[in-house]
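Chemist: Sequence plus predicted model, see below.
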Amino acid sequence: MRTDYVFTSESVSEGHPDKVSDQISDAIVDLFLSKDPEARVACETLTTTQLVVLAGEIRCKGVYENDAWAPGALEEIEQTVRDVVKKIGYAQDGFHWETLEFINRLHGQSAHIAQGVDAAGNKDEGAGDQGIMFGFACDETPDLMPATLDYSHKILQRLSEDRHSGKAPFLEPDAKSQVTLRFKNGEPVAATAVVVSTQHQEGYDEGEKENELKSYVRKVVTEILPEGFVTDETKFHINPTGSFVIGGPDGDAGLTGRKIIVDTYGGAAPHGGGAFSGKDPTKVDRSAAYVTRYLAKNVVAAGLAKRCTIQVSYAIGVSEPLSLYVDLHGTGTVSEEALEAALTKVAAEKLGGLTPRGIRVGLGLNKPIYFQCAAYGHFGRKPEGDLFPWERTDLVDDLKAALG
């Protein structure tokens, strides 16, 4: 494992076209789970100039049953979509929450998928798909996340807060950030480059207004990064292409699931390839990625390693995972083999195992908690009430006990 290097991660704001799509898809998941905790949802969203299209497969009591929509369901879905766009802040000629065209192409779940996933007789609930999922944690930040991604998220969150509050009225919803840090002895010590591209109102691309925007962004970056990280050698690239007035779905089409690295670990850890947003928690692309983050975070929080990667794999329709793999990247105080056994034991005792049912019941995932995840990362967030249960560190003592 290298100890001295330079590494970069990026983030995108809630107004980025792909993130608009993710948030709409997860708002639909929340809507259906609020009606039926056992709802099945696979919702994809396309956004472009003055248009939102939904597509995918669903099953939900009181909303869509026996190949028919319940009275008022279609109207509620459309209102949910418009409310998301309004909340983000899009009221522009090219993308307006009130006047955009909406097309709904959601339909019933395939019976062939349902028969593999649903519990029946002596058969437990199976995984909603085959695949591999990864969880990761490291001690670079208090949230046990890669520092480059953590700061990239937080820069954009601050811009969003200031836009919504009116503190930075010249900002518009679409934005991207990128943070490059220098690491010494495995620890982040300085920012070598920061890139921020933010949509803005007319006129903020030249003269005094441009200087106002760029000064504001530099101030935010300096406040977000740890003291001393920004130096005279830090390179700033703020709106490097020039004007950024046309943005969001009007500037570029958005699709659910295209920001999977932003959603997870910023490239600092492997990714299994499956997106999260728009999927109910029987889909292990989502639930297994959450539980492996939960386990990895508790490993690092327990002081058992400075870095931890966990992989699990599943077959569609099969309840038990096919494999569990742990890599401590040479930073562990215990062996990976011993930790794999301890994690299996603790997961069985505290969650009911690493089956799809064990994960979603043990973590309380059958709740409308997903819209809050769909921008600024699914990991490294503060667990509050039902939100972000996979960010808890309540397995620390159990892991230590299981390892003797």
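Modeler: Received it, and whenever you're ready, just let me know what you need. Numbers count the residues shown, from 1 in each chain.
Chemist: only C-alpha atoms for contact and neighbour calcs from this point on.
Modeler: Fine.
Chemist: can you pull out the helices in the stretch 201-350 of the chain?
Modeler: With DSSP state H, counting those that start in this stretch as the criterion, the stretch 201-350 of the chain has helices at 207-224, 248-251, 260-263, 284-301, 336-350.
Chemist: most packed of those helices?
Modeler: Ranked by mean neighbour count, the helices of the stretch 201-350 of the chain are led by helix 284-301 with a mean of 27 (mean count of other C-alpha atoms under 10 Å).
Chemist: next up, a second structure to put side by side with the first:
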Amino acid sequence: MSRQSYLFTSESVSEGHPDKVCDRISDEIVDLFFREGPKAGIDPWAIRAACETLATTNKVVIAGETRGPETVTKDWIAHVARMAIRDIGYEQDGFHWDKADIEVLLHPQSADIAAGVDALQPGDNKEEGAGDQGIMFGYACNETPELMPAPIYYAHNILRDLATARHKKEGDAALLGPDSKSQVTVRYENGRPVGVTQIVVSHQHIKEDLSSKQIRDIIEPYVRKALPAEWVSKDTVWHINPTGKFFIGGPDGDSGLTGRKIIVDTYGGAAPHGGGAFSGKDSTKVDRSAAYAARYLAKNVIAAGLADRCTIQLSYAIGVAKPLSIYVDTHGTGKVDEAQLEKVLGEVMDLSPRGIRTHLDLNKPIYARTSAYGHFGRAPEADGGFSWEKTDLVDAIKKAVA
């Protein structure tokens, strides 16, 4: 039996963290291709993007493989990157949206990879293969209303609230810069989160001579608002800008790369990760789409009341449509047999790449918004964003296991 009383810590990073700047740029380019492809008469199913970004002092390099409209030029891509950097808020000497040198090295998708993805499966002239081999995990639990682990959920909320205040220039929050990190240590008793023992926030500031105490005075109200009031006590230990000054931030302070914050993007370490990053990839890449599908299924299992915790693993081979395996673990909290769930979940949703893209409506420009504060635990949006957070399979799953 798993431990019932323990401490668990998760971290988040803001939209201005160097790696997240790169994730944002990469996902903006995916959105650009999905947005402009149909205008040029290209079927969204034919769009391909695998886009990686490197950022350092006033330099951005964008590389990867694409298939899409010729109207999307390198100059347009560079402009989209600049607008993303400006929206995040970088106008500092060492990293400025208007002054940075942006190099675009995108080229057409490999014919060998394209052949595997586009290969039609035997007996079905509409089914493509997976864009790569790999394993993907999804997870859900009933610790928060959004069915996410508490530590990562609250770590995200702290930084999202601070970013909102910074963008709105609310009082002294206007003195905060784009780059920040949070970390929350949650105390569990009898398997449930009950309090916070340690809070860490390191936040860039645009006025150089601010002290850690001054930063704490700005930040603490937002941290307290983001956490359940009863979780913060006199015994909670605070670490606000523990090294002191944090004036130089973003890619000028530390280089960034797409795909280096995969645990921040998912479950904060509370669940396994298959290893593949999400940002910069179109929905043929099962690293992304199948991870979304696994979260979707796990969340619906929890929402159906069939378990308190649920981990789902899917596996794929490049060029092959159907998943090689479906694995379900309810961690001793399940109310139905896990083998039965494995069978049922493969029946209530088509888990081929085309099936996932159809069911979750993924051939859309909905990805830039996922690039910070987590891909999971967000509210489904009217235009199809975060469709994998819906709980519309609850009735079908309940009926299938009855």
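Modeler: Yep, that arrived. All values derive from a computational prediction rather than experimental measurement.
Chemist: What's the TM-score once they're superposed?
Modeler: With the length set by TM-score structural alignment, normalised by the length of the second structure, the two chains reach a TM-score of 0.95; 388 aligned residues with a C-alpha RMSD of 1.1 Å.
Chemist: quick one: which of the helices of the stretch 201-350 of the first structure is nearest residue 166 of the first structure?
Modeler: Residue 166 of the first structure lies closest to helix 207-224 among these, at 13.5 Å (C-alpha to C-alpha).
Chemist: what's in contact with the closest one?
Modeler: Contacts to helix 207-224 of the first structure, defined as C-alpha atoms under 8 Å, 6 or more residues apart in numbering, come from residues 151, 154-155, 158-159, 170, 196, 203-204, 230, 236, 238.
Chemist: mind giving me JSON lines with the helices of the stretch 201-350 of the first structure and columns for distance to residue 15 of the first structure?
Modeler: Below are these laid out as JSON lines (distance: least, C-alpha to C-alpha, whole Å):
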{"stretch": "helix 207-224", "distance to residue 15 of the first structure": "17"}
{"stretch": "helix 248-251", "distance to residue 15 of the first structure": "6"}
{"stretch": "helix 260-263", "distance to residue 15 of the first structure": "14"}
{"stretch": "helix 284-301", "distance to residue 15 of the first structure": "22"}
{"stretch": "helix 336-350", "distance to residue 15 of the first structure": "37"}
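Chemist: Among the contacts of helix 207-224 of the first structure, which one has the most neighbours?
Modeler: Highest neighbour count within the contacts of helix 207-224 of the first structure: residue 155, with 27 neighbours (other C-alpha atoms under 10 Å).
Chemist: Do a quick rundown of the strands in the stretch 101-250 of the first structure.
Modeler: Counting by DSSP state E, counting those that start in this stretch, the stretch 101-250 of the first structure has strands at residues 101-108, 131-138, 171-184, 187-200, 235-238.
Chemist: Point out the most buried one among the ones you listed.
Modeler: strand 131-138 (a mean of 26).
Chemist: distance from that strand to the second structure after superposition?
Modeler: Its aligned residues in the second structure lie a mean 0.2 Å from strand 131-138 of the first structure after superposition (mean C-alpha distance after the TM-score superposition for the first structure).
Chemist: which residues touch that strand?
Modeler: Residues outside strand 131-138 of the first structure that contact it (C-alpha under 8 Å, 6+ apart): 144-146, 265, 269-274, 284-285, 288-297, 300, 306-315.
Chemist: Please repeat the previous calculation with a cut-off of 7 Å.
Modeler: The contact list for strand 131-138 of the first structure (C-alpha atoms under 7 Å, 6 or more residues apart in numbering) reads 144-146, 269-272, 285, 288-289, 292-293, 296-297, 300, 306-315.
Chemist: How about stretch 19-27 of the first structure?
Modeler: 14, 43-47, 80-81, 84, 254-257, 277-278, 370-371, 374-375.
Chemist: so residue 146 of the second structure touches residue 377, yeah?
Modeler: Yes. Contact criterion C-alpha atoms under 7 Å: residue 146 of the second structure and residue 377 qualify, at 5.1 Å.
Chemist: Just want to know which of the two has more residues nearby.
Modeler: Neighbour totals were compared for residue 146 of the second structure and residue 377, and residue 377 leads with 24 against 18 (other C-alpha under 10 Å).
Chemist: counterpart of the more buried one in the first structure?
Modeler: Here residue 377 of the second structure is matched to residue 380 in the first structure, going by TM-score structural alignment.
Chemist: I figured residue 149 of the first structure hits residue 264, correct?
Modeler: No. Residue 149 of the first structure is not in contact with residue 264 according to C-alpha under 7 Å; the separation is 8.9 Å.
Chemist: ok, the residue nearest to residue 318 of the first structure when sequence neighbours are not counted to residue 35 of the first structure distance?
Modeler: In this structure, residue 318 of the first structure finds its nearest non-sequential neighbour in residue 126, 4.4 Å apart by C-alpha to C-alpha, 6 or more residues apart in numbering. Separation of residue 126 of the first structure from residue 35 of the first structure (C-alpha to C-alpha, to the nearest Å): 22 Å.
Chemist: which of these two has more neighbours?
Modeler: Between residue 126 of the first structure and residue 35, counting by other C-alpha under 10 Å, residue 126 is the more crowded of the two (26 against 15).
Chemist: What does the more buried one correspond to in the second structure?
Modeler: Aligned partner of residue 126 of the first structure by TM-score structural alignment: residue 129.
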